[in-house]
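What shape does this take:
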Amino acid sequence: MDGTRRRLVVVGNGMVAAAFLEELVAGSDGFEVTVFGAEPHPAYDRIKLSSVLAGQCEPESLTMLDEDWYAAHGVTLRAGREVVAIDRERRMVRDCTGAETPYDVCVLATGSDPVVPPIDGTHRGGVHTFRTLRDVDDIIEAGQTSSSSVVIGGGLLGLEAAYGLRRRGVEVSVVHLMDRLMERQLDAVGARVLRGELERMGMRVVMPAETASILGNGRVEAIALRDGRVLDADLVVVACGIRPAAGLARDCGLTVGRGIVVDDQLRTSDPRVYAIGECTEHRGLVYGIVAPLNLQARVLAAHLRGDESAAFEGGIPATTLKVAGVHVFSAGAVEAEADDDLLTLEDTASGIYKRVLIQDQQLRGAILVGDLSTAPQITAVLAAGAHVNGNRLSLVAAPTGEPPQSVAEGLPDDAVVCGCNGVTKASIVAAIRQQGCSTRAEVTRCTRAAGSCGSCGAIVDGLLAGCGVEATAAAAEPDLCACVPLGLHPLRDAVRERNLRSVQAVLEALGNGTGCAKCKIALSYHLDAWWCGDYEEDRSARFINDRVHA
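I've put the predicted structure just below:
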């Protein structure tokens, strides 16, 4: 070993570990880095597992850092080599092969484990969790012969699993213990709007209902509910949440609460061992969303490079999600209090709901379903201290098809544009102006903005336009709408080339993922013409008279 370089061992090779490695190698050559991953893959985007399950992308497209990246940056990758023990006294980690690797600094990025409730019968064949690429492969294989499936859990993971199975033509029932879906992120109205969208996709929602047991002779045949009902199922996905994977830290004597306890520099109770990601507990909080965890990665990389001012002081309590194809944003408080001012917008026919809670001019909470055009503005208010100035109604503004450039220009530089990956407006603008990014795809490669759920794509396009990036060849033909920045003829060609047969599929593949009343109606009309009626009709894309009188 080069005596001037410290030996850094990273235990875990997920999204946050990848973000940390990129930050570290970009500003330092002072470490000899070895990364251990329990899975036999390089780092990949776990957020998009549901897209693989739904058949919307290939597993290879999820790769964040390929093997060439590790080699090019002198990082030793040991994929499929789970670390099973840490000897803090000897400063060694031991992997599943029995081999030991010494460290000067160790970073734990072990992520989280799926929660499997103590339900009788979870050992039966045909019962799966939904957390890794291997899980997805197993579910896809099982779905090929499944006639009916049950997903236990109506949170984000459960709904994503149900969406993927439904997209593959499998009958799906979602069994949820609580009286509304995603109760940690949505109020009753938002959950009702989401449920309506899911049921339009053909899902069955059973709640409140508790699973008592999984029935079958060797393989699952049905599930029994506590109230006596029995649901047929030859495939069951258990998606009841996650918990910090802190067992390794606990076994080696580190301080563990709900997660591995860390300070503002992400140090554990051992000053030579750090932790980042879903496995951590910071100031009593455990984070399950990517944006604040990527901030942890940046802070730790800066700290290890010698920046004594680098500190993680918590993340903005906001999350951007794509739930079964429906865009959802949730920040702060979910339940309203008596003294709250409520600002709401509700268009259930279009699957759009917005609600903001303000108390004493302070933003307490926000929920957006179906249209996230105001999410960057809300996130900027939270980042600036949550004080609400000016036009409060703009926080729940209806989608208007306003050009994304004008929306983007109104955001402060530190506004988080990509909630999935914690990418700010300033970072995107720097990628455009300093790194020469001229398309959304190039911005995604440089910053990961718009690379996960895709809901911020229109804002990224607006920032490109605001930086003077010239439109491409088809610009002479007017775009269908700001939500779908293509002229009619290029749009038709792209739709037919990609075999897109629903309004939502077009919006996800070629637009901002959500659309507005204007473009949904236009897309429905054109799809009908282009496919001679052989397309998936979207009720929310009808004219209002058609919806009411159908």
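
Going by C-alpha atoms from here, please, whenever you check contacts or count neighbours.
Noted.

mind listing the helices for the stretch 51-200 of the chain?
For the stretch 51-200 of the chain, the helices defined by DSSP state H, counting those that start in this stretch occupy 67-72, 133-143, 156-167, 188-200.

Equivalent analysis for the stretch 351-500 of the chain, please.
375-383, 404-409, 425-434, 440-447, 457-466, 488-498.

So which of the helices of the stretch 51-200 of the chain is nearest A233?
A233 lies closest to helix 133-143 among these, at 11.2 Å (Cα to Cα).

tell me what that closest one is packed against?
Applying 3 or more Cα pairs under 8 Å, 6 or more residues apart in numbering; DSSP states H and E, one finds that helix 133-143 contacts helix 49-53, strand 127-129.

residues touching I432, list them.
Shown here is I432, whose contacts under the criterion Cα atoms under 8 Å, 6 or more residues apart in numbering are 438, 443, 464, 467.

burial measure for the second one, as a count.
Applying other Cα atoms under 10 Å, we find 25 residues neighbouring V443.

ok, it to R250 distance?
In this view, V443 and R250 are 40 Å apart by Cα to Cα, to the nearest Å.

can you give me the strands in the stretch 301-450 of the chain?
318-323, 326-332, 341-347, 352-359, 362-369, 416-418, 423-424 (DSSP state E, counting those that start in this stretch).

How about the stretch 451-550 of the chain?
With strands called from DSSP E, counting those that start in this stretch, the stretch 451-550 of the chain shows them at 479-481, 484-487.

Please provide the structure for the following sequence as well, for comparison with the first:
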Amino acid sequence: MLLDRATVVVPPLASSTEAAQPLAEAPLVIVGAGPVGVRCAQELLRRGFPGRILLFGDEPWVPYDRVRLSALLAGEIRLDAIATPLADDGRLISHLGCRISRIDPASNYLEDSQGRGFCYSRLILATGSRAHVPEVGGARLPGVFVFRDLGDTAALLARTARSRHCVVVGGGLLGLEAARALQRGHTRVTLVHQAPRLMNRQLDAPGAEVLLRQVRALGVEVLLGAGLGAVLGDERVTGVRLRDGRELNCDTVLLATGIRPNIDLALAAQLRVGQGIVVDDELCTSQANIHAIGECAEHRGLTYGLVAPGFEQAAVLAARLTGEQALYRGSLQATQLKVAGLPVFSAGEAVEPLGRIRQREIQFSDPQRGAYRKLLVHRGRLRGALAVGECAESLRWLDALQHGRRITPWMLWRFRREGRLWPAASEQVAAWPTSTTVCQCMDVSRGQLSACIAAGAADLAALGRQSGAGTVCGGCKPLLHNLLGSAARRQPERAAAGLIAGAGLALLAILLMAMLPAFAAPTSVLQAGLSWLWQDGFWRQLSGFSLLGLALLGLLMSLRKRLPRLPLGAFALWRVLHVLLGAASLGLLALHTGLDGGQNLNRWLLVDFLLLVALGALAALLLAIEHRLPAALARHGRRGLLWAHILAVWPWPALLAVHVLSVYYF
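Next up is the predicted model:
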């Protein structure tokens, strides 16, 4: 079968001797074998926790990745792709299919649903959350489902084989993923959402509109501003009634209307609870030796319905329990997933920003690619970021949000034009700051991954074994491939020989022009020689305007980089022609001036032109040999020479205009 149950491991009933064992000898107990509970156990083992660890889970399955349940429902993967079996370690004993029914904080004791007793030295509650079922008529009828765990997935898999029309209630992340998965089973799907836009907590109106077009293109019917009024039917589902009175015929209803933290166990143990189990910065509950992490925990008035904050809490708590001085200060609300096949990123105050003076929203839209992006910036710092569609920079935005990195006006100008803050070259993961998180699920930074590669990790599997990156949802695998590719031996630029030849000719010509004296003026007709080329008015105008034409052609050729789809040859060949054009212009310059630098602004015009060509030649030479240089030196050198070359262009038009006007005026 596709869904295999794990072997249930339970200990014998605790004896009075075991119950009375000293507190220091009792094991650490984790209640909850979901992703956060399992992560906490793994972190404790990795950090060398000295005692025994008991892990309790009330589901009968081997621990699994809940994030990918929608892919399992859609038939894209099998169960073994989401299974996260625990390491076979004598210090960790897992009790699956074993629900804890009672906690007695006064005696550090708990019981399971069969009356078995266990002592603990410390208790970690990672009980997660459950699906919220709205209080409407018919919500408990056969044919009404929720989508929260592997059991729900199994039930829906069985149901889709005979379902003809399913109504999904809820247009959040879970509802959209469920709708897409069910629609792939050739079931007619109608999605009902009471808010005026999809994913209203993560997306603004323009971003939600892009997502809406994608969902409808998949064949899912979407009704917005339509809340569920009742589920119709006597013995089974026959339809739904919306709050505006409309009725839809269907045979299946899937409720994806949010989650509720599992706090019943804590409430019965008289722990302090609010929306979740209240914890402090040390992740302690109102009982000092009882902790709570994940979706069941409430920290500073907030509960997080995402797995990443739970992983952060697991890491902090494991560090504290192994002697480190770590505190949990809260998590940045961030979502980065594919929704209905469309990448969606939302972090910080992207939708409901706080009112601040001098706060700006900058938007970028590319309807042809179905891309929309928005940044919220306050005094040079990101406060929120949103992207719908492919966005290579999203993790760097998250890093800028988390670390308060400076966002310059130039970066915002680039974002308005191109939809990105950093140059295209920085899309190489190796160029990211070392502290930037590449794998959100396992909280692995670019620096850690680079260290693994330096230690010999040559492929994705080796990186996963050493760092854990890419082993959960797999969303970071393209970035890992990018980083691994940059670690391989770098290849020379295409047409590198042409770049070297053109740059060498240009630099040699500049050197000769700087060293050779100006051609002497002839004293008689017999000595004239070729001096007519730079003394006769017609020929001097011809060489001057030819030189101007070559310069303008060089500027036009530089636009090839901004027009990557221009079907006129490869960019590398254009770049070589650009360099050769610069070298050829020096020959015309020598004919036009007779190597006489002139005076005043004419001399500045000559110096600026030579500087412009010299910087371009040096940039071309660096491009040709950068594969032999250290990556950081090559990157900074290329950027510096490129910008110096561009800056040298700016005075040239003004100086040229003065030169032409002065010649014709006088």
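
Of all the strands of the stretch 451-550 of the first structure, which one comes closest to G284 of the first structure?
Counting by Cα to Cα, G284 of the first structure lies closest to strand 484-487 out of the strands of the stretch 451-550 of the first structure; the figure is 42.8 Å.

Point out the most buried one among the helices of the stretch 51-200 of the first structure.
helix 156-167 (a mean of 26; mean count of other Cα atoms under 10 Å).

ok, and what's touching that helix?
Applying Cα under 8 Å, 6+ apart, the external contacts of helix 156-167 of the first structure come out as 50-55, 130, 140, 143, 151-153, 171-174, 182, 201-203, 237-241, 323-325.

mean per-residue distance, it to the second structure?
Following the fit onto the second structure, the mean deviation recorded for helix 156-167 of the first structure is 0.7 Å by mean Cα distance after the TM-score superposition for the first structure.

so where is that helix in the second structure?
Helix 156-167 of the first structure lines up with residues 173-184 of the second structure when matched by TM-score structural alignment.

residues near V579 of the second structure, how many?
By the measure other Cα under 10 Å, the count of residues near V579 of the second structure is 27.

Please, which helix or strand holds the closest residue to it other than its chain neighbours?
Nearest non-adjacent residue to V579 of the second structure, counting by Cα to Cα, 6 or more residues apart in numbering: G502, 5.5 Å away. G502 of the second structure is located in helix 496-515, with elements delineated by DSSP states H and E.

give me the stretch of the first structure that the helix or strand following that helix matches.
Downstream of helix 496-515 of the second structure, the first helix or strand assigned by DSSP H and E is helix 532-535. Across the first structure, nothing matches helix 532-535 of the second structure (TM-score structural alignment).

Outside of helix 532-535 of the second structure itself, list whatever touches it.
Residues outside helix 532-535 of the second structure that contact it (Cα under 8 Å, 6+ apart) are 539-540, 591-594.

longest helix anywhere in the second structure?
helix 600-625 (DSSP state H).

Show me what the helix or strand that it is followed by is packed up against.
Going down the chain from helix 600-625 of the second structure, the next helix or strand is helix 631-649, by DSSP H and E. In this structure, helix 631-649 of the second structure packs against helix 600-625, with contacts taken as 3+ Cα pairs under 8 Å, 6+ apart.

how about the helix it packs on, which residues of the first structure does it hit?
Using TM-score structural alignment, helix 600-625 of the second structure corresponds to no residues of the first structure.

Count residues in the vicinity of the equivalent of G365 of the first structure over in the second structure, would you?
When the second structure is aligned by TM-score structural alignment, G365 of the first structure is paired with G384. G384 of the second structure has 25 neighbours, counted by other Cα under 10 Å.

same question, H592 of the second structure
22.

Please name the residues that touch it.
By Cα under 8 Å, 6+ apart, the contact set of H592 of the second structure is 533-534, 540, 543-544.

L480 of the second structure now?
Per Cα under 8 Å, 6+ apart, neighbours of L480 of the second structure: 438, 460, 470.

Dump those to CSV, plus neighbour count and distance to W61 of the second structure.
CSV is the format used below for the contacts of L480 of the second structure (neighbours: other Cα atoms under 10 Å; distance: Cα to Cα, whole Å):
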residue, neighbour count, distance to W61 of the second structure
V438, 28, 30
L460, 15, 27
G470, 24, 22
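
Which one of these is nearest to A33 of the second structure?
Nearest to A33 of the second structure among the contacts of L480 of the second structure is G470, at 20.5 Å by Cα to Cα.

Could you verify my assumption that that closest one touches H481?
No. The criterion here is Cα atoms under 8 Å, and G470 of the second structure misses it with H481 at 10.4 Å.

before we move on, the earlier item: any idea which of the contacts of I432 of the first structure is the one closest to R94 of the first structure?
Nearest to R94 of the first structure out of the contacts of I432 of the first structure is V443 (Cα to Cα; 39.0 Å).

Name the nearest residue to that closest one, ignoring sequence neighbours.
Closest to V443 of the first structure by Cα to Cα, 6+ apart is C437, at 5.6 Å.

Give the aligned equivalent of the one you found in the second structure.
Matched to the second structure by TM-score structural alignment, C437 of the first structure sits across from A457.
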